[in-house]
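Asker: this one's structure only:
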């Protein structure tokens, strides 16, 4: 995303949410040969997204009483997604459970995205200035770039 102005963290997270939704839609239409590639893209996107949120967004939320209340549930939802990702990673796309687990993961992610966008984003917008949100956006992009190699390495099984 080469923009002259840094996007605020909420815009970045929202864009990633839309990207993951597209990946899930592709996975639903994929045949067995394409399914593993789709899953790998979902795995990478969700793992990077969750780790970056945990390192950048959640610590910022802890600074405000109004947003701190959401962290525990959000972290639990991230943990649920991580467990599902690892369970799917251990399966073959031809296993009957593979598509079922991806549907389960999609449902969990949709729930998490809904809560973030409908509850957390408005709360954090009330607490932080545009400048703070943009600075967090910069930090989010930088941290995500640093994590990318580590996540790619974890994908190779």
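Answerer: Yep, it's here. Because the structure is predicted, anything quoted here is derived from the model rather than measured. Numbering: from 1, shown residues only.

Asker: from here on, just use CA atoms for contacts and neighbour counts.
Answerer: OK.

Asker: quick one: the helix or strand containing residue 33 to chain centroid distance?
Answerer: Residue 33 belongs to helix 32-52 when elements are defined using DSSP states H and E. Its chain's C-alpha centre and that of helix 32-52 lie 10 Å apart, by C-alpha atoms, centre = their mean, to the nearest Å.

Asker: and the comparison structure, right after this:
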């Protein structure tokens, strides 16, 4: 988290980190407890990433791209679907067959979302925005990720200004819970 550079480079680095967690999940035998640990780590990264995109990237999409409202609405809807899967996943241990179904659904959904962003949305933004704008957005996204929740909250607001107000408080509670429970930590 917090890699430096413009917003597109920052977010693509996040994508690689999530894919690394997915690879670790896939490398573990079904039922292995580490699958849950890696799923929690992927969820933590995905939630922070999504909150930052919703706070800063998608408003920039709305502002700088033709049909930006439609594009941003579609991306936000995909986030909502993934967030609900992550919320459902929280309730299952790695040895539960439902865990396997949900983690497979999440990985499929996220991989499709990443491909769409990197192949379509990001090149459009790179063409439409100045390097300065992309760098400023990168700084804002990095800051947002530091304060963002680490657990899925499907009913929380996902558009500004409400998400920018609510997310830091929820994030504080989530990070405290993570610290107390050891969530996302590998033994």
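Answerer: Cool, got the structure. A quick note: this is a predicted structure, and the numbers were derived from the prediction, not measured.

Asker: returning to that earlier point: next, the buried residues of the helix holding residue 33 of structure 1.
Answerer: 35-36, 38-52 (16 or more other C-alpha atoms under 10 Å).

Asker: same thing with stretch 60-67 of structure 1?
Answerer: Under the neighbour-count criterion of 16+ other C-alpha under 10 Å, stretch 60-67 of structure 1 has 60, 61, 67 buried.

Asker: among these, which are in helices?
Answerer: Under the assignment DSSP state H, the buried residues of stretch 60-67 of structure 1 contribute 60, 61, 67 to helices.

Asker: which one in structure 2 is aligned with the first one?
Answerer: In the superposition onto structure 2, residue 60 of structure 1 corresponds to residue 60 when matched by TM-score structural alignment.

Asker: now do the contacts for residue 26 of structure 2.
Answerer: Shown in contact with residue 26 of structure 2 (C-alpha atoms under 8 Å, 6 or more residues apart in numbering): residue 35.

Asker: between the top helix by length along structure 1 and helix 32-52, how big is the angle?
Answerer: Assignment by DSSP H gives helix 130-155 as the longest helix of structure 1. Angle, helix 130-155 of structure 1 to helix 32-52, by axes from the mean of the first three to the mean of the last three C-alpha atoms, to 10 degrees: 130 degrees.

Asker: what packs against helix 130-155 of structure 1?
Answerer: Judged by 3 or more C-alpha pairs under 8 Å, 6 or more residues apart in numbering; DSSP states H and E, the packing partners of helix 130-155 of structure 1 are helix 9-29, helix 32-52.

Asker: make a markdown table from those and add distance to residue 115 of structure 1 to it.
Answerer: Shown next, in a markdown table, are those (distance: least, C-alpha to C-alpha, whole Å):
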| stretch | distance to residue 115 of structure 1 |
| --- | --- |
| helix 9-29 | 12 |
| helix 32-52 | 15 |
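
Asker: contacting residues around the residue nearest the centre of structure 1?
Answerer: Nearest residue to the geometric centre of structure 1 (C-alpha atoms, centre = their mean): residue 49, 3.5 Å. By C-alpha under 8 Å, 6+ apart, the contact set of residue 49 of structure 1 is 13, 16, 144.

Asker: ok, how many other residues are close to the counterpart of the first one in structure 2?
Answerer: Correspondence of residue 13 of structure 1 to structure 2, assessed by TM-score structural alignment: residue 11. Applying the criterion other C-alpha atoms under 10 Å, we find 27 residues in the vicinity of residue 11 of structure 2.

Asker: which residues touch the helix or strand that contains residue 115 of structure 1?
Answerer: Element membership of residue 115 of structure 1 [criterion: DSSP H and E] is helix 96-115. Applying C-alpha under 8 Å, 6+ apart, the external contacts of helix 96-115 of structure 1 come out as 17, 24, 74, 77, 80-81, 84-85, 87-88, 91-93.

Asker: so which bits of it are buried?
Answerer: Residues of helix 96-115 of structure 1 classed as buried: 98, 99, 101, 102, 105, 106, 108, 109, 112, 113 (neighbour count, 16+ other C-alpha under 10 Å).
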